[in-house]
Each structure stands twice: as C-alpha cells, then as structure tokens.
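K.L.:
All I have is the shape, not the residue letters:
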C-alpha cells in the first residue's frame, strides 16, 4: 500500500511532500490570478436583459453549467457551461432579496428538484446523521454541509484518509471496465476525481458527464477538470434520486463515489440509476461501509468522532459538517444490505469488494 501511495507514475495527483509548501503557494497564487482574470472578463460582458421586467440580471447565474438539452450526441462540449433552465421547476421560489437570503439556511440553487415536500411526504421522517428530521428537510441540510466544505473538500479527504482514498478510487476505476467511446455518468461526482480519469479513458470518441446536486461542489470540479484540459466532460446539476435531466438508457457506466449515503431515498436513487443505464451497462458504488474486524471498528469510531471534527474545525473552520459526515457513515446500509437494495432495483450479478477491512466497499451491479 505504501508503494502504491508513493507511485507517482500511476497516481496523477501525486505531489512530493518535500516541496509541498512551495507547491501549495504556487497553486494558491495560480487560483488568485485565475479569479482575477475571470473577474475582469466578466466585467466586460454586457448584462443579461430580463425581458419580463426590463431589468438587467447577473450573467453569472446564466452561464455556469450545461443544459442537458444542449448535450449533443457523441460531440465533446466540455467548455459549454450554461445553468439548467429554471423554468423546469415551476415551484421554485423567485431569487430572494438580500434580507430574505440572510434568513435562508441553504443555497436555494442547491435545493433543485427536491422530490420530498410536506405535500408529498407529509411528516414522514428520515435521518440526518444521528438526528431525526422530516424527509423534506434533508436535501437542504445536506446542501448546507457540502456548500460549507466544498473549497476544502479535497485537502480534507487527503487528511482524513491519509491519502488512502486515492487507492480506493483507483481500485473502483479498475472494476469499471471503461473503454474508449463509452458514455459515463459520475453521479454526486463533486470535485471530479473519477471523472478526470474517465475523461482520459473514453477518449475523443467518448463522453463523460459530471453531475452533482450541489452547485458549490460542481463548480470546484468544473474548474479543476477544465484546467486539466478535459474537453469531453459536461457538468450538470442533477438530483441522484431522479436523475431527471437524463434520458432512459443513456450511459454505459454509472459511478457514485461517497455520495449515496447523503441521498434521502436511496432506493429511489438506485431505480433512477437503473433507468438511465444502457442494457449491459454497469453501476459502481464506492462508499464507506461496515468494518469486518471488530477491534478496527472501535478504533475507527474513536477516530471518526474525535479527530475528524477537530480537523474540520482547524482546516475548514467547520466541525459540525464533519461530525455529520461521521454520523452519516454509521447510518449507511452495510455491505449485504446495500447489495440486496441493488438487486431489488433490478441490477443483476451484484457483488461487493471490501477495502481496508470493510471501512470502504465497492459494490458492482449490471443491467441485463
């Protein structure tokens, strides 16, 4: 495992530790410079005219993520970044004013296509970590968490897992069977670790869609992949429970990495994944699971509920979000239960592979 972590030839994100502080400063300088250039470019653009009110609106809200109806067949469109049409959600509230925005507990744009409302679910409850809340509230609360941690998400992953998350993801990719020319959907893909590799593997004739429900996370992934030259990737805001923007049987491969445990209705999400997968396609779920070695389980609990919130406070200035993340891992179905859920959704030949003694597992299923 140590050799694998130190193998810079097979790990594209490898960085020598000796010069880490110098590289960190260079990266920070590059980001600041890019933001400065972007701000100058945006300032030169003419404002978008809202014809219904004859008032100018902020162009930054109209040119960020890809409209699914604009996704061409077999043509890379990675540089096309327009926000999904808000008119598809007729129940969405108007853009709040400043006073209202301060009272709102979450970013309204992250609360897209929420299938759970007081009308549809009534007082039905679910869990948010160890807390019990109404189903209609969970999506917004999860949005709060990931909006808060988005900018520090990658560095916290490295710190929390001691870099081992890269090995977990590499193993999941090895099970994907991805080939040139295929269409891949990375659900809840966040900062784009898997999508970046898939972009290279599918090549010019293939296509990758990086989707996430959270705009802040998706923006981090968009900047990262575009800067890496991944011009066969699109970025789409989508709810994993419905995958509403995508047509039936659209993708050869679906992946969801450390995202399923945050979904309100996991069964609905699995059914949506089955719907958009082509016959013969496969689903890969990389997720925290139940350790199979009891002494390790106790040590893991101690680490999760003490060290993680402390690191979250020091690095991301947010201990509560990392307390939730630790709790959400414990509330996630174990290996056998998740396998059964996949089979109930229609997937065949389902199996799972424990990694690091079951702290993480890769589940795999196929559509006949």
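P.N.:
Received, thanks. On a predicted model such as this, the values are computed, not experimentally measured, just so you know. Numbers count the residues shown, from 1 in each chain.

K.L.:
can we go C-alpha only for contacts and neighbour counts from here?
P.N.:
Fine.

K.L.:
Name the residues of stretch 166-180 that are buried.
P.N.:
The neighbour-count criterion (16 or more other C-alpha atoms under 10 Å) identifies 166, 168, 169, 170, 172, 173, 176, 178, 179 as the buried residues of stretch 166-180.

K.L.:
quick one: which of those residues sit in helices?
P.N.:
166, 168, 169, 170, 172, 173 (DSSP state H).

K.L.:
export those to JSON lines and tack on distance to residue 335?
P.N.:
Conversion of these to JSON lines gives the following (distance: C-alpha to C-alpha, whole Å):
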{"residue": "166", "distance to residue 335": "21"}
{"residue": "168", "distance to residue 335": "16"}
{"residue": "169", "distance to residue 335": "17"}
{"residue": "170", "distance to residue 335": "20"}
{"residue": "172", "distance to residue 335": "15"}
{"residue": "173", "distance to residue 335": "19"}
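
K.L.:
Put this next to the first one:
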C-alpha cells in the first residue's frame, strides 16, 4: 500500500506522490493551446531536428506497430505514419486529454486518419498486452512521470522481443560554461516567454525546474538497464541539452 505521506518532486517543490499527476495535468491543460508555438520559440525550431533524429534512430520499418507515448500534439506520430505504411499502426498516447485532443485534431486536419489510434494512458501502467509494439518512443514526457522505474518496466513489458525504446528528453549539458548560459535562459527567458505568449509564466517555470530534476544521461541509462533493456546507449544533442536514449528488448 502506498504511503500517503510519501513525497516526490514537482519542479523544485516536494509534493505528495498522490498529487503530482494532477499538478502535471494542470500544467499541460494550461499550455496545450500554445504548445506547438512555444516549442518552436523555446528551441528556436531545433526540436524538429531532435525529433527527426529520434525517428531515424528508431529504425522503424513498414508494417510495424509503434507506441508514441506522451505523444502530445502528434509530432512523432506524423513522422512515423508514412514509415509504417498501410500495414502498420501508430498509437498516439498521452495521459493528458487536452494534449491528446489537440494531437488528434491536428492529424485529422492533415488527413492522417488511417493507421493511427489514440489512447489516453498512464505510462506507469500501460493498458496493452505483453509484446505488442515493435517500437516505443517517449519524447519530453518521462521527466513528468511520477515513478519512472515503474514506467520503464511497463514499456519493457509491452515491447515485442527485438523491440526498442527511444527516450528523447532534456538532459545535462556537457559543458559547464554552456550549462550556465542554459540556466540563465531557462529560468529567466522561458518564464518571460510563457508570460508574453501563453499568459502562463508559472507553467514554463515548472518545465525548467522539471528538466533540472530529471536524471542525467548515465543515470537514465542505468535505469533503463535495470528495467531489462539491453545495448542501452545515448546520443547527446545540442551539447547535452537534449539526449536520445535507446535500448532493446531481447
């Protein structure tokens, strides 16, 4: 039984474990309408390159089944769709209904209908059968999960043997000097952009804090290995601001 007094981090704050999911949901309810625009502004558009590299490293082929976990507004699903073709399937999944709805509307407007399903799910307890997917991606979502070890174990369970997990997430800059510049940008400019564009500086302050609380590259590699993944490796992007971790289930 979970101890109601157990706490976890929400940004830099300590909150009861039972409350974190609700707090995270409130953040993404708030930012959903401006999410794509803010991604472009915050990353100067580079997030599109990070996502394309994730697709490349996924090695997804025609006819495969892909789970785009924490898929939000559907950027990765949109890129996976032509790769899996009419014999494959992409499941766009997110715990947040507002984000999932925005992703579905966006893809439908673009004519992407066949071969895509939508599911509102919790990464910690995925409602899929064992050995279901050839590939799972989670982009900029793992840091918001309360129990990351439980989520990684759940992802491992629903992957087919030979399947792979790719985690695209903010990480730790490899240069101390660049890290200081990045801190200044994150804690000063991001909340200001959030205020001016989305009218919500607090949500973007949380996003900056959640990045700092996320495990660094080697720690996450160890967590994936502990969950059962093999040949785990990571690729630093933009001087380690972002990293792609890849692991296989054999």
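P.N.:
Structure received. Predicted model only: the values in this text are computed from it and were never measured.

K.L.:
Just give me the closest of the buried residues of stretch 166-180 of the first structure to residue 343 of the first structure.
P.N.:
residue 176 (18.5 Å; C-alpha to C-alpha).

K.L.:
Leaving out chain neighbours, which residue sits closest to whichever residue in the first structure pairs up with residue 12 of the second structure?
P.N.:
Using TM-score structural alignment as the criterion, the counterpart of residue 12 of the second structure in the first structure is residue 130. With C-alpha to C-alpha, 6 or more residues apart in numbering as the measure, residue 327 is the residue that lies nearest to residue 130 of the first structure, at 6.0 Å, once sequence neighbours are left out.

K.L.:
Tally up the residues packed near the alignment partner in the second structure of that neighbour, please.
P.N.:
Here residue 327 of the first structure is matched to residue 209 in the second structure, going by TM-score structural alignment. Other residues lying near residue 209 of the second structure total 19 when counted by other C-alpha atoms under 10 Å.

K.L.:
Surely residue 209 of the second structure is within a helix?
P.N.:
Yes: counting by DSSP: H, G, I helix; E, B strand; the rest coil, one finds residue 209 of the second structure located in a helix.

K.L.:
Hmm, it is touching residue 12, no?
P.N.:
Yes: taking contacts as C-alpha atoms under 8 Å, residue 209 of the second structure lies within contact range of residue 12: 5.9 Å.

K.L.:
tell me the average deviation of the longest helix along the second structure from the first structure after fitting.
P.N.:
For the second structure, the helix reaching the highest residue count under DSSP H is reported as helix 17-31. After superposition onto the first structure, the mean distance of helix 17-31 of the second structure to its aligned counterpart is 0.2 Å, using mean C-alpha distance after the TM-score superposition for the first structure.

K.L.:
mind listing what's buried in that helix?
P.N.:
By 16+ other C-alpha under 10 Å, the buried positions in helix 17-31 of the second structure come out as 17, 18, 20, 21, 24, 25, 27, 28, 30, 31.

K.L.:
Reformat these as TSV; add distance to residue 115 of the second structure.
P.N.:
Rendered in TSV, the data for those read as follows (distance: C-alpha to C-alpha, whole Å):
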residue	distance to residue 115 of the second structure
17	36
18	35
20	33
21	30
24	29
25	27
27	30
28	26
30	29
31	28
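
K.L.:
Give me the distance between the corresponding residue of the second structure for residue 266 of the first structure and residue 69 of the second structure.
P.N.:
Residue 266 of the first structure maps onto residue 148 in the second structure when the alignment is built from TM-score structural alignment. The span separating residue 148 of the second structure from residue 69 of the second structure equals 13 Å under the rule C-alpha to C-alpha, to the nearest Å.

K.L.:
With residue 34 of the second structure instead?
P.N.:
When C-alpha to C-alpha is the yardstick, residue 34 of the second structure and residue 69 of the second structure sit 20 Å from each other.
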